[in-house]
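**Q** the following block contains a protein sequence and its predicted model.
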Amino acid sequence: MSPMRVVIIDDTRLARQELRTLLADIEGVTCVGEADDVPAGLEAIGRLQPDLVLLDIQMPSGTGFDLLDQLDSAPAVIFTTAYDQHALRAFEANALDYLVKPVVPERLAAAVAKARVRPAQAASGATAAEVAPRGPLAADDQVFLRDGERCWFVALQEISRVVVDGNYARVWFRDEQALLARSLSALEARLDPALFFRANRNTLVNLRMVKNIDLGVGDGYDLTLRDGSTVEVSRRQARELRERLAL
């Protein structure tokens, strides 16, 4: 098994040095680079393609969440922070892990072990928008979603549908939803067309999430998704859906 490639992003030199020293004691892990702010972190992720990022939250050039917002596809991330854990309560359930400084060696080793078995980990790492051209995301690619102070790491295949909400798009996944400041067309261009289908002018649906298909009004269809929600397929899109799903 090849070593896990790790990048450390922290604005404090001593903190980076401490993490690098701790990582050296963990078998099967290689620290391939460091960065001290958001722009340098984006460049390092795009250039080095790490499997895991140890990411500080508060940096002079922005936050770790600002950095994740700018990634097409997020690698596995472990937050490292000087904040008390209560300040991270909103993120605890959704981040891979977080470590409060000073980092305890056993906690770091356990967090790295968790990263090794993360099923949604993309083998190729993440790509920064500034470094590589944008292409369609695959089903197993992991994306970072942020709605106000709530954040999630989500594999694309976990998203059930994307719906227009005014000038924004609402993304439904697991038992959660997030409102993104992006148009439906912009999101459609980034999603795997083999996975997501434009059911009508306002909705993209994950075809893997479809549980039942029933005849709808005007030669259209009504899709029932695994979460119990329904999506109407317009008459115009019904023919394409039949072609997509036919043997």
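**A** Cool, got the structure.

**Q** drop to CA atoms for contacts and neighbour counts, all remaining ones
**A** Fine.

**Q** what about the helices in this protein?
**A** Using DSSP state H, the helices found in the chain span residues 13-24, 38-48, 64-69, 89-92, 105-116, 184-190, 235-245.

**Q** let's bring in a second one:
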Amino acid sequence: MKCFIIDDEPLAIEVIQSHVDTVEGLNVVGTFENAIDAFHALQKNPVDLIFLDIQMPKLTGLELLRSLSHPPKVIITTAFREYAFEGFELDVVDFLLKPVSLERFLKSIAKVLKSEQNTSVPSEMEGSLNDSCLFVQVDKKTIKLYFKDILYIESQKNSVEVVTEAKKIQVRQKISDLDKELSQKGFVRTHRAFLVPIDRVESWSATELEVSDRAIPIGRTYKNDVLKQLQDYYDRKEYRYEF
């Protein structure tokens, strides 16, 4: 995915550039300290995404955006919160307040990727695809994991292990933090050490469930909630299980 960074502050450009460098497949092909130069560059070299400051001399970021007949996807980067409404009226993907943290940046990139996938899929198929993803830090790299590929997540001593069909990934993050993020994404906390995508569950009892031939315990603290979520989910899917 090719992108431009447009900002009249060199330090702000450096910050966004460093964030971009952590994401595989995202490539900065131009940086500009004024919107006029960026406008001319966009006529010759269309890109997929621009990170756009608002307050710039001669031509503001929003004026630049209005001047483009076919603008790419846009993430606004600014220190001025009051421009958010106007930016979203222009159909920007996201609005980042400076200073931009890596965590917040990655959430914006996830929105861009999701919108890319949604526009390339026929509307009648959208509901059948699980195109949500999770970005995790592994060593000095940022890795994108699709929820649909995750079998389960297991807590280790100082990290978690994300297990997919293809590999196991060690991530220095607390399982409790992932639980907060993933509980709204179809994952269920079965035990203090395990998070499981509910649609990966192949069978269950009152004390454990099975995912891809792995028996995963159901802790007593989590038992009632887990069993209720499982039953509700598979009832909606019109499956029937006998215990």
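**A** Noted; the coordinates are in hand. Nothing here was measured: the structure is a model prediction, and the numbers come from that model.

**Q** can you calculate the TM-score here?
**A** Both chains were compared after superposition, and using TM-score structural alignment, normalised by the length of the second structure their TM-score is 0.49; 166 aligned residues with a C-alpha RMSD of 4.6 Å.

**Q** before we move on, the earlier item: got CSV for the helices of the first structure, with distance to Glu176 of the first structure too?
**A** As requested, these are arranged in CSV below (distance: least, C-alpha to C-alpha, whole Å):
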stretch, distance to Glu176 of the first structure
helix 13-24, 33
helix 38-48, 27
helix 64-69, 18
helix 89-92, 13
helix 105-116, 23
helix 184-190, 18
helix 235-245, 26
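
**Q** how about the ones you listed, which one is nearest Arg5 of the first structure?
**A** For the helices of the first structure, distance to Arg5 of the first structure was read as C-alpha to C-alpha. The smallest value, 8.6 Å, belongs to helix 38-48.

**Q** buried sites along the closest one?
**A** Residues of helix 38-48 of the first structure classed as buried under the neighbour-count rule (16 or more other C-alpha atoms under 10 Å) are Val38, Gly41, Leu42, Glu43, Ala44, Ile45, Gly46, Leu48.

**Q** what's it packed up against?
**A** Applying 3 or more C-alpha pairs under 8 Å, 6 or more residues apart in numbering; DSSP states H and E, one finds that helix 38-48 of the first structure contacts strand 4-9, strand 29-35, helix 64-69.

**Q** can you tell which of the ones you listed is closest to Ala169 of the first structure?
**A** Shortest distance between Ala169 of the first structure and these, using C-alpha to C-alpha, is found for helix 64-69: 15.6 Å.

**Q** who touches that closest one?
**A** The contact list for helix 64-69 of the first structure, computed with C-alpha atoms under 8 Å, 6 or more residues apart in numbering, reads Val38, Pro39, Gly41, Leu42, Leu55, Asp56, Ile57, Gln58, Ala74, Phe144, Leu145, Arg146.

**Q** how close does the third one get to Phe197 of the first structure?
**A** I take that to be Gly41 of the first structure. Gly41 of the first structure sits 34 Å away from Phe197 of the first structure, taking C-alpha to C-alpha, to the nearest Å as the criterion.

**Q** the fifth one too?
**A** Relative to Phe197 of the first structure, Leu55 of the first structure is positioned 35 Å away (criterion: C-alpha to C-alpha).

**Q** again, but for the last one
**A** When C-alpha to C-alpha is applied, the distance between Arg146 of the first structure and Phe197 of the first structure equals 23 Å.

**Q** which of those two has more neighbours?
**A** More neighbours sit around Phe197 than around the other of Arg146 of the first structure and Phe197, counting by other C-alpha atoms under 10 Å; the figures are 21 against 18.

**Q** go ahead and confirm the more buried one touches Leu223.
**A** No. Taking contact to mean C-alpha atoms under 8 Å, the distance of 11.7 Å between Phe197 of the first structure and Leu223 leaves them out of contact.

**Q** my read: Ala170 of the second structure touches Val160, true?
**A** Not Ala; residue 170 of the second structure is Gln. Yes. Between Gln170 of the second structure and Val160 there is a contact under C-alpha under 8 Å: 5.9 Å.

**Q** now do the shared contacts for these two.
**A** None of the residues lies in contact with both Gln170 of the second structure and Val160 under the rule C-alpha under 8 Å, 6+ apart.

**Q** quickly find the element holding Phe39 of the second structure.
**A** Taking DSSP states H and E as the criterion, Phe39 of the second structure maps to helix 35-44.

**Q** next helix or strand past that helix?
**A** strand 49-52.

**Q** please name every helix or strand in contact with the following helix or strand past that next one.
**A** Secondary structure here is assigned by DSSP H and E; on that basis, the next helix or strand after strand 49-52 of the second structure toward the C-terminus is helix 61-67. The helices and strands touching helix 61-67 of the second structure, judged by 3+ C-alpha pairs under 8 Å, 6+ apart, are helix 35-44.

**Q** list the buried residues of the helix it packs on.
**A** Taking 16+ other C-alpha under 10 Å as the neighbour-count basis, helix 35-44 of the second structure is seen to contain the buried residues Ala35, Ile36, Ala38, Phe39, Ala41, Leu42.
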